[in-house]
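**Q** Show me how the following folds:
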Amino acid sequence: MPSPSETSIFEKGRVAFLRIQALLGRTPGRYLYDLYRTEDEPSGYELTRAAGSWRNALLKMGVQRARPGGPRYTDEELLLSLHHLLLRTGAHTYLTTKKAAYHYKKGELLAHPATYILRFGSWEEALRAARSFGGNTP
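**A** Got it, this is the predicted structure:
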C-alpha cells in the first residue's frame, strides 16, 4: 500500500498532467510535462523516482499515454518542418539543438531535435537534408 506522501505526489501529478494535456491538446511525455509544469507541481523526476519509472508513474496517476512511442512522422514531414524553420530563422543562423528544442517547445518544429538525430543519424545530417529539401536552400 502506498504511503500518504506517495499518494499525494501522484494526485498532484495527475492534476498537473491533465492540466498540461488540456493545454497542449495532446498527451505529454515526461519532457513536455516538465516543460509545462509549475514549480509547486511534482517534477517528472520526482514522479519517476516515487514510482520506479515514468510508465509506472502514469499508471499510479491513473492516466495513459495516447499511444506508446508518441506520434509517427514520415521523413518528409520532419524535413519539411525543419526546412520551414530554417527559412524562418534565416540561412546565416546556425540552428543548434538547444535552439531547435526552444522552437519545438513553441510549436514551431514538428518534433524534438532528438527525433531528428535518431532518424537521420546526427543533427548535422538532419540540417543538411532539410536545407536541400524542397529546392529552396536556406
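**Q** Every contact and neighbour count from this point should use C-alpha atoms.
**A** OK.
**Q** residue boundaries of the helices in the protein?
**A** For the chain, the helices defined by DSSP state H cover 4-24, 30-36, 44-51, 54-61, 75-89, 97-105, 113-120, 123-132.
**Q** To compare against the first, here's the next sequence to fold:
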Amino acid sequence: MRRTGMLLAMTACVAVVSGCGAMPKACTEIGYVNTLTLEVAGAGAAAVDDLEWCVTGECAADALTEARGLGGGRWEVQTFAQTPHALTVVAVDASGAEIARVDVAVSWTGTDAPNGPGCDNASEAPTVTVPLP
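**A** This is a model prediction of the structure:
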C-alpha cells in the first residue's frame, strides 16, 4: 500500500513538471501601445489645430489612434502593435482645411519591456520633426 501511494505521488509530480514545459508562454502585457512624438515646425505650425496620420495611404480611425496635442507644436500618436517606418502627416487648421501633407520617416527601436523575451516587443522612436511650409 505504501509503495502504491509513493508511486502515485511520484507520477503526479512528473505530470506537473512535464505539464509546465508544454504550456504556452504567458506574456505580461496585452494591448500595449507604441508611442511616437511629432514636432510640427515651420511657418504654418501656429495654424495647426489637429493632425491626421496615415500609413500606406490608410488614415482610417480603426488603423491608428488620434493625435493628441501636447502643446508647443508637439503631438503624440500611438499605434497598437504597429511600427510603421513611414508616415504621412496631414496638418489641418481649425476649420478642418488641410494646411500641409508631409511624408516622414520613423526609426523604431524595439525593447523587451513590458512583455519580456519571446513576447511581442514594445517600441519607441525619437521625436520626428514635421516641417511645414
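**Q** Can you pull the TM-score for these?
**A** Once the chains are overlaid, their TM-score stands at 0.22 when taken by TM-score structural alignment, normalised by the length of structure 2; 47 aligned residues with a CA RMSD of 4.3 Å.
**Q** on that earlier part again, now the helices of structure 1 as a markdown table including mean neighbour count?
**A** Rendered in a markdown table, the data for the helices of structure 1 read as follows (neighbours: other CA atoms under 10 Å):
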| stretch | mean neighbour count |
| --- | --- |
| helix 4-24 | 17 |
| helix 30-36 | 16 |
| helix 44-51 | 18 |
| helix 54-61 | 19 |
| helix 75-89 | 18 |
| helix 97-105 | 16 |
| helix 113-120 | 17 |
| helix 123-132 | 18 |
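**Q** For the spatially closest residue to Trp54 of structure 1 that is not a sequence neighbour, give me its contacts.
**A** Take Trp54 of structure 1 and drop its neighbours on the chain: the residue closest to it by CA to CA, 6 or more residues apart in numbering is Thr48, 4.9 Å away. For Thr48 of structure 1, the residues meeting the contact criterion (CA atoms under 8 Å, 6 or more residues apart in numbering) are Trp54, Asn56, Ala57.
**Q** Verify the stated contact: the last one with Phe10.
**A** Read it as Ala57 of structure 1. Yes - in this structure Ala57 of structure 1 lies within contact range of Phe10 using CA atoms under 8 Å: 7.4 Å.
**Q** Find residues that contact each of those two.
**A** Going by CA under 8 Å, 6+ apart, residues that sit against Ala57 of structure 1 and also against Phe10 are Leu47.
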